[in-house]
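In: give me a model of this one.
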Amino acid sequence: MQDGAAVTGLAIAAASLVAVNKTGNAMYDPIGSIIVGHLLGMVAIFLIQRNRHALIGRAMDDHDMEKVLHFLKNDPVVDALYDCKSEVIGPGFFRFKAEIDFNGLMVVQNYLKRTGREEWARQFREAAKEENTALLKVMANYGEEVVTALGSEVDRLEKEIQELVPGIRHVDIEAHNPSGPSP
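Out: So this is what the prediction gives:
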């Protein structure tokens, strides 16, 4: 299409120059320029209309989006979903983003299943018998481990989403904070 318009534009420009030389009337030159400009503008409008979907961020198809949302809504560590979006990043490739309100109890239960509930209970009991710094140290270690466990849950969800819809190349999951950022 563009090549045809370019060749046609060259033919119009050549014809207008020939007309100027044959007739001696310089008016044919700007007329030819206006026609070529109009032709190029028409081609540009056609190409924009034809490729608009590639210029404006499109979402992945509804079926794939519903599969991902259904999966997330039914995962026990997910309490609620917010601001779920997808975007086409290439032919058959997508980016998915969601803010998730995590079920803290399930995150902790999953963590304790993996690491052993009794070990943490023992550490808390022993630290409670000692001075406050020992208890604070165990609590800080436990808090650090729970935050790491949340990161592991996010990684698991991202991996399972990519397995569910193989075209999803990037998954961005964030913890939802209804009160906004901390001061």
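
In: going forward, measure contacts and count neighbours with C-alpha atoms only.
Out: Will do.

In: now do the helices in the chain.
Out: Assignment of helices within the chain using DSSP state H yields the ranges 2-23, 28-55, 62-73, 104-115, 117-129, 132-164.

In: please generate a structure for the following sequence too, so the two can be compared:
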Amino acid sequence: IIRSIHDVKATDLGPDSVRFKAEVNFDGREVTRLHLQKLDLERILKDIQGYTTVTELERFLLEHGEQVVDKLGSEVDRIEMKLKKDNPEIRHVDLEIL
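Out: Coordinates of the predicted model:
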């Protein structure tokens, strides 16, 4: 899901306290694949085949585009929590999406 990591910085904030910052380049296809795993693609295919207007298609794409962005946000949160859990000295994690 992560393509690359850049500009990694760890700042010592005092005894047993570190701030971790990094820029993360996510693989959009993999984020989308994670989103698709929770969907009924057969049902979606039938729905799309019933569309007769560009407006219907646009509404569908906007809805699913928003869900993919939400999935990306939840993945960032998950990674930040895992970093903190695996490294108790990390008090603050700031992952920025490239």
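
In: and the TM-score between these chains?
Out: Once superposed, chain against chain, the TM-score is 0.90 (TM-score structural alignment, normalised by the length of structure 2); 97 aligned residues with a C-alpha RMSD of 1.4 Å.

In: turn the helices of structure 1 into JSON lines, columns for distance to residue 92 of structure 1 and mean neighbour count.
Out: Formatted as JSON lines, the helices of structure 1 follow (distance: least, C-alpha to C-alpha, whole Å; neighbours: other C-alpha atoms under 10 Å):
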{"stretch": "helix 2-23", "distance to residue 92 of structure 1": "26", "mean neighbour count": "14"}
{"stretch": "helix 28-55", "distance to residue 92 of structure 1": "12", "mean neighbour count": "14"}
{"stretch": "helix 62-73", "distance to residue 92 of structure 1": "11", "mean neighbour count": "14"}
{"stretch": "helix 104-115", "distance to residue 92 of structure 1": "33", "mean neighbour count": "15"}
{"stretch": "helix 117-129", "distance to residue 92 of structure 1": "44", "mean neighbour count": "13"}
{"stretch": "helix 132-164", "distance to residue 92 of structure 1": "13", "mean neighbour count": "15"}
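
In: turn those into TSV, columns for distance to residue 87 of structure 1.
Out: Below are the helices of structure 1 laid out as TSV (distance: least, C-alpha to C-alpha, whole Å):
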stretch	distance to residue 87 of structure 1
helix 2-23	29
helix 28-55	11
helix 62-73	10
helix 104-115	29
helix 117-129	41
helix 132-164	14
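
In: residue 79 of structure 1 is nearest to which of those?
Out: Smallest distance to residue 79 of structure 1 across the helices of structure 1 (C-alpha to C-alpha): 7.5 Å, for helix 62-73.

In: what span of structure 2 lines up against the closest one?
Out: Following TM-score structural alignment, helix 62-73 of structure 1 has no partner segment in structure 2.
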